[in-house]
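**Q** structural data only, the sequence is not supplied:
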């Protein structure tokens, strides 16, 4: 009898950590998480989310700049069969309120810079729990919660057709619409991307596009993590910072739109990146 391993998003990091626990997974602000570190953090936060009422089908939102805990929240939610809802951190309070209510977000995770935008609307939007990456008055502290928890003992393994992520459109022609992406959508997209891009454990991808956009999340970030490569994460796009980090980390891949690469060429004394395969 052939047993098919689960393809759900929540299983990706645990399997990768079992295979390559000591390889670097995510570098951010000078600190690096190995795959063992990342898997442990994911399962501790999953246990905390479960204790707070998150189960299959429940929505967990995130609003903030790029941060490793965006990805931790994504994978932790999936470990419970929940649905992750990334929010555009450039939206107004009223726009955030619409998406939070429309998606039915139960628990919201935010960085300190964006809690103030959410505070006036989170009750009306139906948000039941608010967690901040760093201490903020009126919000629970993510670090305190994770530190106090043991890792999740019994993860859930959603089927390929179950929704993993609701990614909202920009709303330029009306209200934003939630595109429902299943675990199978994400898995098979990665398979196609791996065949096209041929990533490996030796790859280092620089992620500076916003993770709340499908391009920032899905073009190089998820496939690199699934293959055991190294994600160098920036809070946002900064052309000078990109040009500094590429040689520093020997970056091999990066997703960007044409305007980003144009801005990089306009940095004084900039030189074209010398790393192979660095582009869209």
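**A** Yep, that arrived. In this text, all values refer to a predicted model and were calculated from it rather than measured experimentally.
**Q** please make it C-alpha for all contacts and neighbour counts, starting now.
**A** Will do.
**Q** distance of residue 20 relative to residue 203?
**A** Counting by C-alpha to C-alpha, to the nearest Å, the gap from residue 20 to residue 203 is 14 Å.
**Q** what do you get for residue 183?
**A** In this view, residue 183 and residue 203 are 24 Å apart by C-alpha to C-alpha.
**Q** and residue 98, that one's in a helix?
**A** Yes - under DSSP: H, G, I helix; E, B strand; the rest coil, residue 98 sits within a helix.
**Q** if I pick residue 50, what's in contact with it?
**A** residue 80 (C-alpha atoms under 8 Å, 6 or more residues apart in numbering).
**Q** use this one as the comparison:
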């Protein structure tokens, strides 16, 4: 059974991402496009468009053009957008690199992507420089400056001609972010100009971002969520995007207060801090209209706690890097939809739910792996036809690896991961369900659940728990709390207290790290 969006299909313009965002600035020219939340330094739309052109010209002068790949390793700043869009304007592909990567990880991505050049900042040189060297990338430019390296300012000061580049939106790869997909080592996700343009247009009817919006961009631009939903969606409508280089709770709250950001994109760990940390009460957050969560499931009770405390709307969506990234979201004009769901299917998308065991489609109210198809779905994984074939089938369906349910109203709920379901005595135990229960305990600050083997070799749920400061709770108490709220086969049977739950920059629990702790012990 194929499920479709309740919204009519959208028309996807046959243009490059640069054309979509900058071809006609209209009355946006003098409006502020980007602001550094820390320093207040800003770029208007006309200044941004001009800098992007100069960036493209400088790249062309250095021999960078269509078919080339340029790495970007930097925290969020207004000039991240200049470099990113300058690379695309030159006809090249941007591979965005996690700012927390080690030198080996930087080297792997640069080499795997075939990058010819790297943009970074001085603070990241201890990993960037050796990483680039190991990958054979000698052209390293700094967004700020350091002795022995050319700076972005020097490149932008040049007077080279802006290159004339012919882009095939459907075929030419615009960005190459890296994702583990449904499983395995990070792979280069080939997203074309059309993929990115399509998803921006698809989000339009659902996420009502306006030119008057002030968007807080603390989610990293190297991640598809920050790149597309915060940066590119904001620039498309003429909003003001306020950047932060990293998440620090007091600074995060100060920036919201000072810049009166009304639209704040987060991942669930930030929601946890907003709901429970006492420092939140010291700031005026009345400017917030909507907090939008993505990248990992947001518990409904946690969302309600944030909404009540801050007096704002809390919403969420769902997607993957491989879908540029949004496939589902709660529409901004639907206050009747619970955050327990991820909302509706985006326009111009189709979805199926498929039983992982039988391969047969399931219907309304039944659990199945979520498959998605649409113009925002990736071209494939770079140089990895096997991984591409395992995720993207011949009919264009992307197999997400997530288990979902669709109700009669077309609302989609993600209930777990295909690969993360714990099988206890033949019964399926969804870790996300147990994590949601654990987070309702007032003494628990954060939690994660994975499957481990007991003495008999049976897979059982193990909870990793972070306590609130001053909380008095032992493993027996944790297990009893969960047991009082779930079916017997879902009970937590092992508990370990840790200082922090390992998570990716996008907020996803790094279950493989938790399993590695178990193996090491």
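**A** Noted; the coordinates are in hand. The model shown is predicted, which means the values in this text are computed figures rather than measured ones.
**Q** got a TM-score for the two of them?
**A** Between these two chains, after superposing, the TM-score reads 0.91 (TM-score structural alignment, normalised by the length of structure 1); 277 aligned residues with a C-alpha RMSD of 2.2 Å.
**Q** higher neighbour count, residue 183 and residue 203 of structure 1?
**A** Using other C-alpha atoms under 10 Å, the more surrounded residue of residue 183 of structure 1 and residue 203 is residue 183, with 24 against 19.
**Q** neighbours of the equivalent of residue 292 of structure 2 over in structure 1, how many?
**A** In structure 1, residue 292 of structure 2 lines up with residue 279, judged by TM-score structural alignment. For residue 279 of structure 1, the count of nearby residues is 14 (other C-alpha under 10 Å).
**Q** from residue 221 of structure 1, how far out is the residue nearest to residue 279 of structure 1 when sequence neighbours are not counted?
**A** Ranked by C-alpha to C-alpha, 6 or more residues apart in numbering and with sequence neighbours excluded, the top spatial neighbour of residue 279 of structure 1 is residue 254, at 5.4 Å. Taking C-alpha to C-alpha as the measure, residue 254 of structure 1 and residue 221 of structure 1 are separated by 9 Å.
**Q** re earlier: corresponding residue for the residue nearest to residue 279 of structure 1 in structure 2?
**A** Residue 254 of structure 1 maps onto residue 264 in structure 2, by TM-score structural alignment.
**Q** thinking again about what came up before, need the overlap of contacts for residue 254 and residue 221 of structure 1.
**A** 205, 207.
**Q** and these two? which has more neighbours close in?
**A** residue 221 (26 against 23).
**Q** quick one: map that one onto structure 2.
**A** Residue 221 of structure 1 maps onto residue 231 in structure 2, by TM-score structural alignment.
**Q** isn't that match right up against residue 221?
**A** Yes - the pair residue 231 of structure 2 / residue 221 is scored as a contact, 7.3 Å apart, by C-alpha atoms under 8 Å.
**Q** ok, back up a step: the residue nearest to residue 279 of structure 1 against residue 280, yeah?
**A** Yes - contact criterion C-alpha under 8 Å: residue 254 of structure 1 and residue 280 qualify, at 6.4 Å.
**Q** secondary structure class of residue 14 of structure 2, three-state.
**A** coil.
**Q** quick one: it and residue 167 touch, right?
**A** No - judged on C-alpha under 8 Å, residue 14 of structure 2 makes no contact with residue 167 at a distance of 10.0 Å.
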